[in-house]
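K.L.:
Predicted model and sequence below, questions to follow.
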Amino acid sequence: MTKRRFSKQDWVQLGLAELSAKGAEAVKLEAICTAAGLTRGSFYHHFADHEAFLIALADTWFQTQTVDVATAIDPAADAVDQGAALTSAAMAIDYRLELGIREVARRLPAVNAIVQHTDQFRLDVITDLYRKRYGLDAATARSFAYLEYAAFSGIILLDPDMEPERQKMLAALYEASMDKVLGAGARP
C-alpha cells in the first residue's frame, strides 16, 4: 500500500499539533519525520531546511492564533462588544501551542522575530480597544493593554489547561475591575 503524500500544509499542521502536545523537542527534524512516518527526503521536498519549517509553523501560528482572533472583532460593534468578542476568541486559542512556539522562539532568532511581531500586533489590538472603551490617551491605553496581555500570558504559563468556565470567570472579574478603575465601560 502506498502512503498518501504529505503536502507542505500537512507538515505544518502535524508540526503545530506535535508542538502543542509535546513541546519543542517534538518538532526537531528526526522527531517530526518519525511522527509523520515519512523520510527526510519527503520533508525536504517542501522545506529548504529545518529553520524554514519552524518559520512556517510560526507564521501559521501568527495567522491562526492572532490574525484570525483579531478578525472576531466587528468594527461596527461598540467597544464593549468588541472587547467581549476578542476575549471569547482569545480563550479559544491553543494555550499549549503558545508555550511551544515561545520555546522554539528562545532557540531561533527568526521565530523570535515572529513572536515579537505577534506580541506587538496583539498589544496594538488591545490598546485600540482601551482607547475606544475608556477614552484613554495612547500611552495610558498601551500601559493598560500591557497589563492585560501580561495577565493573559501569565495564565497561559500558570495553567495552560484551565477549564473554560474558570477562564470566563477570570475574564469577567478582570473586566469588572477595569471598569471600576477606569470608570467607563458601561454601555451608553
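P.N.:
Nice, I can see it.
K.L.:
going forward, measure contacts between C-alpha atoms and count neighbours the same way
P.N.:
Will do.
K.L.:
ok, the residue nearest in space to the middle of the chain - contacts?
P.N.:
For the chain, the residue nearest the mean C-alpha position is residue 65 (3.8 Å; Cα atoms, centre = their mean). Residue 65 is in contact with 90, 93-94, counting by Cα atoms under 8 Å, 6 or more residues apart in numbering.
K.L.:
And residue 163, by the same measure?
P.N.:
With contacts defined as Cα under 8 Å, 6+ apart, residue 163 is in contact with no residue.
K.L.:
Tell me how far it lies from residue 155.
P.N.:
Taken as Cα to Cα, to the nearest Å, the spacing of residue 163 relative to residue 155 amounts to 12 Å.
K.L.:
hmm, back to that, let's see which of the contacts of residue 65 end up in helices.
P.N.:
Counting by DSSP state H, the part of the contacts of residue 65 found in helices is residue 90.
K.L.:
Next, residue 76: secondary structure please.
P.N.:
In terms of secondary structure, residue 76 is coil; the call rests on DSSP: H, G, I helix; E, B strand; the rest coil.
K.L.:
Would you mind measuring from it to residue 109?
P.N.:
Remark: distance between residue 76 and residue 109 (Cα to Cα) = 38 Å.
K.L.:
Neighbour count for the two, which is higher?
P.N.:
When residue 76 and residue 109 are compared on other Cα atoms under 10 Å, the one with more neighbours turns out to be residue 109, at 13 against 8.
K.L.:
Name the nearest residue to residue 90, ignoring sequence neighbours.
P.N.:
Distances taken as Cα to Cα, 6 or more residues apart in numbering place residue 69 nearest to residue 90, at 6.3 Å, with adjacent residues excluded.
K.L.:
just checking, the one you found touches residue 86?
P.N.:
Yes - between residue 69 and residue 86 a contact is recorded at 6.7 Å, counting by Cα atoms under 8 Å.
K.L.:
Check which residues of the longest helix along the chain are buried.
P.N.:
Residue-count comparison of every helix in the chain, with assignments taken from DSSP H, identifies helix 109-134 as the longest. Using 16 or more other Cα atoms under 10 Å as the test for burial, helix 109-134 gives 110-112, 114-115, 118-119, 121-134.
K.L.:
do stretch 15-31 as well
P.N.:
15-20, 23-24, 26-29.
K.L.:
take the one below as the second:
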Amino acid sequence: MYEEILDVAEQLFMTQGYQATSTRQITQILGVTQPTIYYHFKKKEDIYYQVMLRLSNDVEINLKKIANASNSALEIKLLEMVEFLKAKHPFNLFVMMHDIQHTVSKETSMKLYQLFLKSYKSPFIQLLQENKNHLQHSVDIDFAVSQLFILMAAYLDSTDRSEDFSKRIYLYLHGIYQSE
C-alpha cells in the first residue's frame, strides 16, 4: 500500500501541487480510509517528501545517464534531458518551487531544495561545465542553468506534446545576436 499511496500522491502533487492536494483525494482514488494513509505516513508533508525523494532519485539517474552519453552533442543532450522530464516527470516547475518555499515546514523545505539542486539542477550544471570550452568565457553556469529552467517551465507544464523544444534550445545556446 505504501507504494500505491506514493504513486497516487505523485500524480496529484505533480499536476495540482502540494497545497491543492489532500489526503482525502488520495484515499478516494485508492478506495481506502484516512487511517490507512496515516498508518504509513504521519502527515501529508511526509507523503510529499517521500514522493519527491523517489522522483528525484529517478530524475537524477536518468539525467546523468543522458548527460554522460559520449556520442551526443551538447544541444542534443540538453534536448534529451528536457524531453525526459517532459515525458517521464511532467510537473509545473513554478508550482513545485512555490510549494518548496511556502507551503511546507522550513525543515522539509530545505530538504526538498537540496533534492532539487542535486537531482534536477546538478546534472545540467555538470553538462555545461563539461562543455565550458564551448561557452562564452563570461557565462555563469549556475545562472545559465537557472535561466534554462525558466525556459523549460512553460514547456514542461504544457499539455501540447507536439511542441518542439529544439528551437528554444538552439536560441538558448546561440542567442539572437550575430557578431560581425
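P.N.:
Perfect, I can see it now. This is a predicted model, so every value here is computed, not measured.
K.L.:
and residue 43 of structure 1, what pairs with it in structure 2?
P.N.:
When structure 2 is aligned by TM-score structural alignment, the residue opposite residue 43 of structure 1 is residue 37.
K.L.:
ok, how many other residues are close to its match?
P.N.:
The tally of other residues near residue 37 of structure 2 (other Cα under 10 Å) stands at 21.
K.L.:
how about residue 148 of structure 1, what's its match in structure 2?
P.N.:
Across the alignment, which pairs residues by TM-score structural alignment, residue 148 of structure 1 is matched by residue 145 of structure 2.
K.L.:
List the contacts of its match.
P.N.:
Contacts were defined as Cα under 8 Å, 6+ apart; by that measure residue 145 of structure 2 touches 121, 124-125.
K.L.:
Mind putting those into a markdown table with distance to residue 178 of structure 2?
P.N.:
Formatted as a markdown table, the entries for these read as follows, by distance: Cα to Cα, whole Å:
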| residue | distance to residue 178 of structure 2 |
| --- | --- |
| 121 | 29 |
| 124 | 26 |
| 125 | 26 |
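K.L.:
From those residues, pick the one nearest residue 165 of structure 2.
P.N.:
Lowest distance from residue 165 of structure 2 to these (Cα to Cα) belongs to residue 124, with 16.1 Å.
K.L.:
which residues of structure 2 fall in helices?
P.N.:
In order along the chain, structure 2 carries the following helices (DSSP H): 2-16, 23-30, 34-40, 44-67, 74-88, 93-102, 106-115, 122-130, 141-157, 166-174.
K.L.:
I'd assumed residue 97 was in contact with residue 20 of structure 1.
P.N.:
Yes - taking contact to mean Cα under 8 Å, the distance of 4.2 Å between residue 20 of structure 1 and residue 97 places them in contact.
K.L.:
Could you pull out the residues contacting both of those two?
P.N.:
Shared between the contact lists of residue 20 of structure 1 and residue 97 (criterion: Cα under 8 Å, 6+ apart) there are no residues.
K.L.:
Quick check: closest non-adjacent residue to residue 31 of structure 1.
P.N.:
According to Cα to Cα, 6+ apart, the nearest residue to residue 31 of structure 1 is residue 25 (7.4 Å).
K.L.:
Could you find the counterpart of residue 53 of structure 2 in structure 1?
P.N.:
Taking TM-score structural alignment as the criterion, the aligned counterpart of residue 53 of structure 2 in structure 1 is residue 59.
K.L.:
how near is the residue nearest to that match when sequence neighbours are not counted to residue 172 of structure 1?
P.N.:
Ranked by Cα to Cα, 6+ apart and with sequence neighbours excluded, the top spatial neighbour of residue 59 of structure 1 is residue 114, at 7.1 Å. The gap separating residue 114 of structure 1 from residue 172 of structure 1 is 30 Å, by Cα to Cα.
K.L.:
swap in residue 144 of structure 1?
P.N.:
16 Å.
K.L.:
neighbour-wise, which of those two wins?
P.N.:
Applying other Cα under 10 Å to residue 144 of structure 1 and residue 172 shows that residue 144 carries more neighbours, namely 19 against 14.
K.L.:
wait, doesn't the more buried one sit right on residue 130?
P.N.:
Yes - with contact taken as Cα under 8 Å, residue 144 of structure 1 and residue 130 are classed as touching, separated by 7.4 Å.
K.L.:
Buried among the contacts of residue 65 of structure 1? Make that a PyMOL selection.
P.N.:
Selecting the buried subset of the contacts of residue 65 of structure 1 in PyMOL, with 16+ other Cα under 10 Å as the burial test, is done by:
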select buried, resi 90+94
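K.L.:
Output the contacts of residue 65 of structure 1 in TSV; the columns should cover distance to residue 179 of structure 1.
P.N.:
Formatted as TSV, these follow (distance: Cα to Cα, whole Å):
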residue	distance to residue 179 of structure 1
90	20
93	25
94	28
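K.L.:
Quick one: residues contacting residue 11 of structure 1.
P.N.:
Residue 11 of structure 1 sits in contact with 36, 43, where contact means Cα under 8 Å, 6+ apart.
K.L.:
so how far is residue 13 of structure 2 from whatever residue of structure 2 lines up with it?
P.N.:
Across the two structures, residue 11 of structure 1 finds its equivalent in residue 5 of structure 2, going by TM-score structural alignment. For residue 5 of structure 2, the distance to residue 13 of structure 2 equals 12 Å [Cα to Cα].
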